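S.K.: generate coordinates for the sequence data below:
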Amino acid sequence: MDKILLNGMAFYGYHGLFEEEKKLGQRFSVDAELKFSLKKPGKSDDMNDSIDYGDAYELVKEVMEGKPVNLLEALAETISERLFQSYSILEACRIRITKPDPPIPGHYRSVAAEIFRERNE
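M.R.: Just a heads-up that it's a prediction; the model follows:
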């Protein structure tokens, strides 16, 4: 399936289980695959037939920089729901949220949650 990719969107948010995360905040990275046919916009060269990258970024930003939640899974689910509400042409999406340097014991480069959702689930 065709897709638009929004890679490495960077945000600062206050999400996490630990009080320090909610107080101090931290960096997050989001990758989004927006799956739908690019044939019509490819032929028409008309933005009205596609999904505007900037608009999709702003939607993700609102979630990531908005109300704090505990889990990356909740952020990903909210983003996917908002994408489906906003774009009727969207057939499926994959959302990956990465937390660099998580405040948990051990040595990690990052932790992440990834979901794949289809419109008719």
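
S.K.: could you use CA atoms for every contact and neighbour count after this?
M.R.: Noted.

S.K.: kindly provide the distance from residue 85 to residue 33.
M.R.: According to Cα to Cα, to the nearest Å, residue 85 stands 16 Å off from residue 33.

S.K.: sequence B follows; please return its structure for comparison with A:
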Amino acid sequence: MGKVRLENIRLYAFHGCLKEEGVIGSDYRVDLEVTADLEKASVTDQLADTVDYVTLHRIVQLEMDLRSHLLETVGARILDRIFKEVEGVSAAEVSISKINPPIGGDVQQVTVVLSKTR
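M.R.: The predicted structure follows:
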């Protein structure tokens, strides 16, 4: 078994419950870790035998582009799509952080972490 991590994916998106968040948008950070059997790929040196991180990145981008009120909803969509489209993934964890959230205080970011297993 092994892990593939995509760290500090930086995106601009329009999530949030406030109407203004859907218009103005915010900066986001996404971290993703998937667990899969990477032994075959370590021997064959073939992309087809591993989890393609380009595919994982594309999934994150596409799901972050779909506006939601809650980061929990976005995270669940990302995990569901990974398990639907990427064979061999046995577990995944996604962290979505909203940078400088509009909560009336000096907060660097808020983060939601979700995980799923097959």
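
S.K.: one step back: which of residue 85 and residue 33 of the first structure has more neighbours?
M.R.: Neighbours were tallied for residue 85 of the first structure and for residue 33 using other Cα atoms under 10 Å; the higher tally belongs to residue 33 (17 against 11).

S.K.: so the more buried one sits against residue 1, correct?
M.R.: No. Residue 33 of the first structure is beyond contact range of residue 1, at 10.7 Å (criterion: Cα atoms under 8 Å).

S.K.: residue 35 of the second structure: what's it in contact with?
M.R.: With contact taken as Cα atoms under 8 Å, 6 or more residues apart in numbering, residue 35 of the second structure is in contact with 1, 2, 3, 4, 89, 90, 91, 92.

S.K.: one more pass at 6 Å, please.
M.R.: Going by Cα atoms under 6 Å, 6 or more residues apart in numbering, residue 35 of the second structure touches 2, 3, 89, 90, 91.

S.K.: make JSON lines from these and add secondary structure to it.
M.R.: Formatted as JSON lines, the contacts of residue 35 of the second structure follow (DSSP: H, G, I helix; E, B strand; the rest coil):
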{"residue": "2", "secondary structure": "strand"}
{"residue": "3", "secondary structure": "strand"}
{"residue": "89", "secondary structure": "strand"}
{"residue": "90", "secondary structure": "strand"}
{"residue": "91", "secondary structure": "strand"}
